[in-house]
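Chemist: Here is my input, please return the structure:
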Amino acid sequence: MQQVGSKAILAGAQVIDPRALPARIREPRRRLRNNVGRTWVLHRRRVVRIAAAVMALVAAGVLYQVRTPILDGATALRDVGLGQLGHTSFAIGEISITGQSLASEQSIFDALGVEPHISSVSFDAEAARQRIAELPAVKTVSIRKIYPGDVSVTILEKVPVARWRVDGVTFVVDAEGEQIGEDHGAYGELPLVVGDGAADDALVMIRALEQYPRLQDGLVALSRIADRRWDLIYDTGLRVQLPELGVAQALHRLDGYQSDYQLLDRDVTQIDLRVASIVAVRPTQSEEEDEDK
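Modeler: Predicted coordinates for the structure are as follows:
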């Protein structure tokens, strides 16, 4: 290999001012690429953070614009999901009702408002409780959902204090005189009151009679007369007429006559106590006396 000395290289060289050399022509695209590359190398982390912030702002703006369709879609999915639950393991299958005697199971079930295929998740227990509480015989009610698909209803009914017969129908009434159900023979031990307005004042009269056990022997009904006063009706057909005022005193006098003279066991059809100072009785008339009249 032949070596060429520096003198040989410089033999044809010319001295030129560097400023006279032509400048390199760079294309704009190449310049932009170079600037981007330099920026990426020098400020990579900052660029990534700025880009992420911009993307987050853009995504938030997009979500805000489509918020209504998204909410509508979520609601629809929820409804579909609940409907599917109603058809599967969360469908209400068994309803237990306890504590009722006057209120019928059918009336309670109707007030529950359980429709076919409804799920225990979507069943509104509080609304159902309020509807059942409006039934005449119900004092309090509690409803418990037992997942996945059972409902328990516990009833506490009002206490009946008397039977009220009106227009051929016998109702059971509470202490307020409110009808809480019909008597179908299960409450025969309760006092029977008859007449218009009898239910309203029944409890007062029943409590007054409780002080005199002798007067309750053979008593079959309390009859309200013109919504003003009471008559006692016994199984022998005897009728005791009580005053409008001073009932307690009249009962005390009657109890004394029964204790001393067994007046209620005598052959009389009527005892009139409406005048405080007089006890009037009407003897039972024989058939001959009836014919003479």
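Chemist: From here on, just use CA atoms for contacts and neighbour counts.
Modeler: Noted.
Chemist: From the centroid of the protein, which residue is nearest?
Modeler: Centroid-nearest residue in the chain: Arg129, 1.7 Å away (criterion: Cα atoms, centre = their mean).
Chemist: Contact partners for that one?
Modeler: Leu112, Val141, Ser142, Ile143 (Cα atoms under 8 Å, 6 or more residues apart in numbering).
Chemist: Quick check: which element contains it?
Modeler: helix 125-133 (DSSP states H and E).
Chemist: Check which element follows that helix along the chain.
Modeler: Following helix 125-133 in sequence order, the next helix or strand is strand 138-146 (DSSP H and E).
Chemist: Distance from that next one to the middle of the chain?
Modeler: 7 Å (Cα atoms, centre = their mean, to the nearest Å).
Chemist: sorry, back to before: for the helix holding Arg129, buried residues please.
Modeler: Buried positions in helix 125-133, judged by neighbour count with 16 or more other Cα atoms under 10 Å: Ala125, Ala128, Arg129, Arg131, Ile132, Ala133.
Chemist: so the first one sits right up against Val141, yeah?
Modeler: What it means is Ala125. No. Here Ala125 lies out of contact with Val141, judged by Cα atoms under 8 Å, at a distance of 11.0 Å.
Chemist: could you check the distance from the residue nearest to the centre of the chain over to Leu135?
Modeler: 10 Å (Cα to Cα, to the nearest Å).
Chemist: Second input sequence below; structure requested for side-by-side comparison:
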Amino acid sequence: MFALRTGQDDRAGARFAGVGPVAALRERMVLPKWLRRPARLLKRLNDGEIAPPPYAATMLTVGFFAITGVYGAYVGGRMPDYAQAVTARTGFAVDEVRVIGHQHTSEIDILDQLGLDGWTSLIGFNAETARERVASLPWVEVASVRKVYPDEIEVQIKEREPFAIWQRGSELSVIEENGRVIAPFAGGALSGLPQVIGLGADRDAAGFIAKMAKHPEVASRVRAYVRVAERRWDLKLNNGMTVKLPEYGEEEAIVSLIAFDKQGGLLSRDVSAVDMRIPDRLVLQLTPDAMERRTAELDAQAKARKKAGKRT
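Modeler: From the prediction side, this is the model:
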């Protein structure tokens, strides 16, 4: 028994005699499948069966420093900037911005909100963040920002609808029909909008202007609608006349005003104010020139009566 075991041990020793430790290890274990191909490649390189390509050492060095740089950018939080720089220089730099649907919004303001610079990459550009910034502009109601590869950004907006110019003190603002302020009034094409003045005019203007639209004979002459004490309206006409409407029954008062104008041309006379606040009564205030002429007429009539009395 002892001799037999010894013989077996001798044969095992003969089997591994002259074999290196790596080879012996390979004989005794089986590598996982994913390591077999790299192991065979390393063995062939070690045995000289595969010759390394020219400048392999240089390429490995460059690759090592590139990986080190990428890792450093990742650790330092500069990976987005690194990706932007690389992709921008490989043909994906934003070269064109197309804006659709803007009328009152400046293209310069839109470009500022996009946050572009000379080397912004379309790949790293965050379209949703840019859309939120564009949507925050005063005139913009809805915005969409789309990337069009390889180098274009498309911005499409829907603007708010201007309804009137609201005056509070010396401040002028463009408002929507619901009274929401859009932006400060800057003149230009919006000058033709209705002007509403006073506290509460922004909130109540839409309903009242809708009533006035039924009476174009007066509405076409109105320069401004003035909200008085948040209770009633005054009409400022183009010729400088003021029509003071009552708190209740404003439409009936307007109908009466139209009738008076048809009968005697009231809205074209030298009258500075028409007061309709008292039911069943119309109070007229003459302009300074008309008042002077009226005073002169009354004086002339008084003198004429005086002379007539002396003769008798």
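Chemist: quick one: TM-score?
Modeler: The TM-score (TM-score structural alignment, normalised by the length of the first structure) is 0.71; 250 aligned residues with a Cα RMSD of 3.7 Å.
Chemist: Would you mind giving the buried residues of helix 125-133 of the first structure as JSON lines with distance to Val58 of the first structure added?
Modeler: Below are these laid out as JSON lines (distance: Cα to Cα, whole Å):
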{"residue": "Ala125", "distance to Val58 of the first structure": "45"}
{"residue": "Ala128", "distance to Val58 of the first structure": "48"}
{"residue": "Arg129", "distance to Val58 of the first structure": "49"}
{"residue": "Arg131", "distance to Val58 of the first structure": "51"}
{"residue": "Ile132", "distance to Val58 of the first structure": "54"}
{"residue": "Ala133", "distance to Val58 of the first structure": "55"}
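Chemist: so which two of those residues are the farthest from each other?
Modeler: Ala125 and Ala133 (12.2 Å; Cα to Cα).
Chemist: Please compute how far stretch 269-278 of the first structure lies from its chain's middle.
Modeler: Distance, centroid of stretch 269-278 of the first structure to centroid of chain: 53 Å (Cα atoms, centre = their mean).
Chemist: whereabouts in the second structure does that stretch align?
Modeler: Aligned using TM-score structural alignment, stretch 269-278 of the first structure spans residues 272-281 in the second structure.
Chemist: Could you pull out the strands in the second structure for me?
Modeler: Remark: strands assigned in the second structure by DSSP state E are 96-100, 140-148, 152-159, 164-168, 171-175, 181-184, 195-197, 222-228, 232-237, 242-244, 271-275, 283-286.
Chemist: Redo those as JSON lines? Include distance to Arg11 of the second structure.
Modeler: Shown next, in JSON lines, are those (distance: least, Cα to Cα, whole Å):
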{"stretch": "strand 96-100", "distance to Arg11 of the second structure": "79"}
{"stretch": "strand 140-148", "distance to Arg11 of the second structure": "73"}
{"stretch": "strand 152-159", "distance to Arg11 of the second structure": "76"}
{"stretch": "strand 164-168", "distance to Arg11 of the second structure": "106"}
{"stretch": "strand 171-175", "distance to Arg11 of the second structure": "102"}
{"stretch": "strand 181-184", "distance to Arg11 of the second structure": "97"}
{"stretch": "strand 195-197", "distance to Arg11 of the second structure": "112"}
{"stretch": "strand 222-228", "distance to Arg11 of the second structure": "115"}
{"stretch": "strand 232-237", "distance to Arg11 of the second structure": "119"}
{"stretch": "strand 242-244", "distance to Arg11 of the second structure": "125"}
{"stretch": "strand 271-275", "distance to Arg11 of the second structure": "130"}
{"stretch": "strand 283-286", "distance to Arg11 of the second structure": "135"}
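Chemist: of all these, which lies closest to Thr6 of the second structure?
Modeler: Comparing the strands of the second structure by Cα to Cα, strand 140-148 comes nearest, at 79.0 Å.
Chemist: Just give me the mean distance for that closest one relative to the first structure.
Modeler: For strand 140-148 of the second structure, the mean deviation from the first structure after alignment is 1.3 Å (mean Cα distance after the TM-score superposition for the first structure).
Chemist: rewinding a little: tell me which residue of the second structure lines up with the residue nearest to the centre of the first structure.
Modeler: The alignment partner of Arg129 of the first structure in the second structure, by TM-score structural alignment, is Arg131.
Chemist: separation between that match and Gly7 of the second structure?
Modeler: For Arg131 of the second structure, the distance to Gly7 of the second structure - Cα to Cα - is 84 Å.
Chemist: what about stretch 269-280 of the second structure, distance to the chain center?
Modeler: 46 Å.
Chemist: likewise stretch 96-112 of the second structure?
Modeler: Worked out by Cα atoms, centre = their mean, stretch 96-112 of the second structure lies 10 Å from the chain centre.
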